[in-house]
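Chemist: Give me the fold of what follows.
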Amino acid sequence: MLVITTNLQLNTFLNSLHKKESLGLVPTMGALHKGHLSLVEKAIRENQSVMVSIFVNPTQFNNKEDLEKYPNTLEKDIALLSSLSNQITVFAPSVEEVYKNNIVTKKYDFQGLDRVMEGEFRDDHFNGVGTIVELLLNLIKPDNAYFGEKDFQQLQIIKKLTQIQDILVTIIGCPIVREPHGLAMSSRNERLSTKTRNEASFIYETLKTAKEKFGTKSASKVKDWVTKTFLENNTFELEYIEISDIDTLKPIKRKQKGKKYRAFIAVYTENVRLIDNIALN
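Modeler: Model prediction:
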């Protein structure tokens, strides 16, 4: 498997590709799991060449401790990718190679998509995401780029990023992959105790029941029910529950015909922050 660590090596590789060969990119921060691999598998099916970037991006962490604790498992990640295909190319640059000793977060106008939910609790997070995604897309110039729907708000923001920055790429969202007990797969799950990880089915079960209730009840009543349910649970602390229009991400006041909605949730347990979401209609 080819592992590229510098921009010079990257340019040499990209120049070697046939012009008619489609290139799929799966951007990751490493600590790969089955959720990531599902994105890579889709990219393999839909492209002649596939690149996986592995880069822990400092500009999207508003919590320094979270950045320091983020797992670095490059050798394990490469082995996992090799089990899928030896034709995958890995781009694993250093922070110095990416930012040239000038770590600066760009500012974007995401037209309100970044001001709700995660944006309310993670200051400047989406500007940091936009900074690295724009950089990677312009460096690699993929035809298609794949992102998971677990970070649905991020997915919508990246789609907006390509519009406002006029980046020619197709952004493809992929379904959430869950652990057997329902917890959305995340690299942060590794920091949970076995007991809590098994109990985390509570989060997804609550979301599924919220979806059922949304069929007959108002958004505000569903949110109140979710809040009450978490208050009665001693393991998971609810940070927010929101029900939003999937296009604007604005919280809904009243259901409208023809509109699609999604419930978004953020939860703390054992000093680990977990997010999840579910389509409601």
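
Chemist: hey, let's count contacts and neighbours off CA atoms from now on
Modeler: Fine.

Chemist: in which helix or strand would I find the residue of the chain positioned farthest from its centre?
Modeler: Residue farthest from the centre of the chain, counting by Cα atoms, centre = their mean, is residue 216 at 30.5 Å. Following DSSP states H and E, one finds residue 216 outside all helices and strands.

Chemist: what's the spacing between it and residue 252?
Modeler: When Cα to Cα, to the nearest Å is the yardstick, residue 216 and residue 252 sit 15 Å from each other.

Chemist: And for residue 52?
Modeler: Applying Cα to Cα to residue 52 and residue 252 gives a distance of 36 Å.

Chemist: What of residue 184?
Modeler: With the distance defined as Cα to Cα, residue 184 ends up 24 Å from residue 252.

Chemist: Mind checking which of the two has more residues around it?
Modeler: Each of residue 184 and residue 252 had its neighbours counted (other Cα atoms under 10 Å), and the higher figure belongs to residue 184 (21 against 17).

Chemist: One more, so I can put them side by side:
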Amino acid sequence: MEIFKTKSALKAFLNPLKASGKKIALVPTMGALHNGHISLIDLAKESADIIICSIFVNPTQFTDPKDLEKYPRPIEHDLAMLNQAGCHGVFMPTVEEMYPQGADENWHIDLGNAEFLLEGAFRKGHYQGVTQIVKKLFDAVEPDVAMFGQKDFQQVLMIKNMVAYFNLPIILITCPIIREEDGLAMSSRNIHLTAIDRENSLVLSKSLQFVINNFEKLPLTELENRAKLFYQNLSGIDLDYFTIANGNTLEPAKSKNELNIIALVAAKVGSTRLIDNMIIR
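Modeler: Just a heads-up that it's a prediction; the model follows:
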């Protein structure tokens, strides 16, 4: 497994492979890897010959500097996982490599109204930062396919909109959420959960599963209201939102007949903010 710190070194490695007809997959990450990330690499092998994983903690997508500061960076652990998973190359640029001094980093594109809903309402400007760095990674790797996890459903939607905005010839593949045995969605943030937080965190998947189990039995409004009741008597949990939404717009679903419906939730569990979702149809 090769490690690259610069775009020029990465391109020198990839260009001959592309010239020989090899398909390239990119798995963008911010490190602190877990089995959810490895599942993206496993799925990438089905669509490409060469797998490149990027590890870069992107400063422009953090609205809280403290969140950026405390983001975990267990690099030796991450590299060992990627090597064992059969990753061919790891792109680990510095902030200066991705945001060179003196470069015009003015970035704002139209991502649609969904940018301002749900996570966008709580983290102003977050998705402009996400799409900015993903475009930079796409320019560095020029992949045929790129893998993203369903857990960040809104993020994937924003990246799809960015790809359409620039008309990029990249296929985006959304990979299913990987869960712990008790249902908690795997996340790099889970290491911050105390034992009590860890127990309380199960309410996210339980409330989503309630919607899945009762979708055909209850009206949409009642489903949503009853799912929110799961959070009422739990101390140490603050619910940011629970919504049953149209998966294309993230606006509240108006009818069960809509083709793409998803339940999404975000809550602060102790001092850690978690998100989760389940696709209904």
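
Chemist: Give me the longest helix you can find in structure 1.
Modeler: Among the elements of structure 1 assigned as helix by DSSP state H, the one spanning the most residues is helix 125-140.

Chemist: Quick check: that helix compared with structure 2, mean distance?
Modeler: Between helix 125-140 of structure 1 and the aligned residues of structure 2, the post-superposition mean distance stands at 0.7 Å (mean Cα distance after the TM-score superposition for structure 1).

Chemist: What is the following helix or strand past that helix packed up against?
Modeler: Using DSSP H and E, the helix or strand that follows helix 125-140 of structure 1 towards the C-terminus is strand 144-148. Counting contacts by 3 or more Cα pairs under 8 Å, 6 or more residues apart in numbering; DSSP states H and E, the secondary-structure elements packed against strand 144-148 of structure 1 are strand 23-28, helix 34-46, strand 170-174.

Chemist: Out of these, flag the one nearest residue 121 of structure 1.
Modeler: Nearest to residue 121 of structure 1, of all these, is strand 23-28, at 22.0 Å by Cα to Cα.

Chemist: in stretch 15-29 of structure 2, what counts as buried?
Modeler: Within stretch 15-29 of structure 2, the residues that qualify as buried are 18, 23, 24, 25, 26, 27, 28, 29, counting by 16 or more other Cα atoms under 10 Å.

Chemist: For the fourth one, give me its contacts.
Modeler: Taking Cα atoms under 8 Å, 6 or more residues apart in numbering as the contact definition, residue 25 of structure 2 lies against 44, 47, 48, 49, 50, 51, 52, 143, 144, 145, 146, 147.

Chemist: just the last one next, same as before
Modeler: With contact set as Cα under 8 Å, 6+ apart, residue 29 of structure 2 has these partners: 37, 53, 54, 55, 56.

Chemist: can you tell me how far it sits from residue 223 of structure 2?
Modeler: Relative to residue 223 of structure 2, residue 29 of structure 2 is positioned 34 Å away (criterion: Cα to Cα).

Chemist: ok, for residue 43 of structure 2, nearest residue in space, not its chain neighbours?
Modeler: Leaving out its chain neighbours, the residue that sits closest to residue 43 of structure 2 by Cα to Cα, 6 or more residues apart in numbering is residue 175, at 7.7 Å.

Chemist: Any figure for the gap between the one you found and residue 81 of structure 2?
Modeler: 18 Å.

Chemist: Would you mind confirming that the residue nearest to residue 43 of structure 2 is in contact with residue 41?
Modeler: No: distance between residue 175 of structure 2 and residue 41: 10.0 Å, which falls outside the contact criterion (Cα atoms under 8 Å).

Chemist: list the residues that contact both of the two?
Modeler: Shared contacts of residue 175 of structure 2 and residue 41, defined by Cα under 8 Å, 6+ apart, are found at residue 147.
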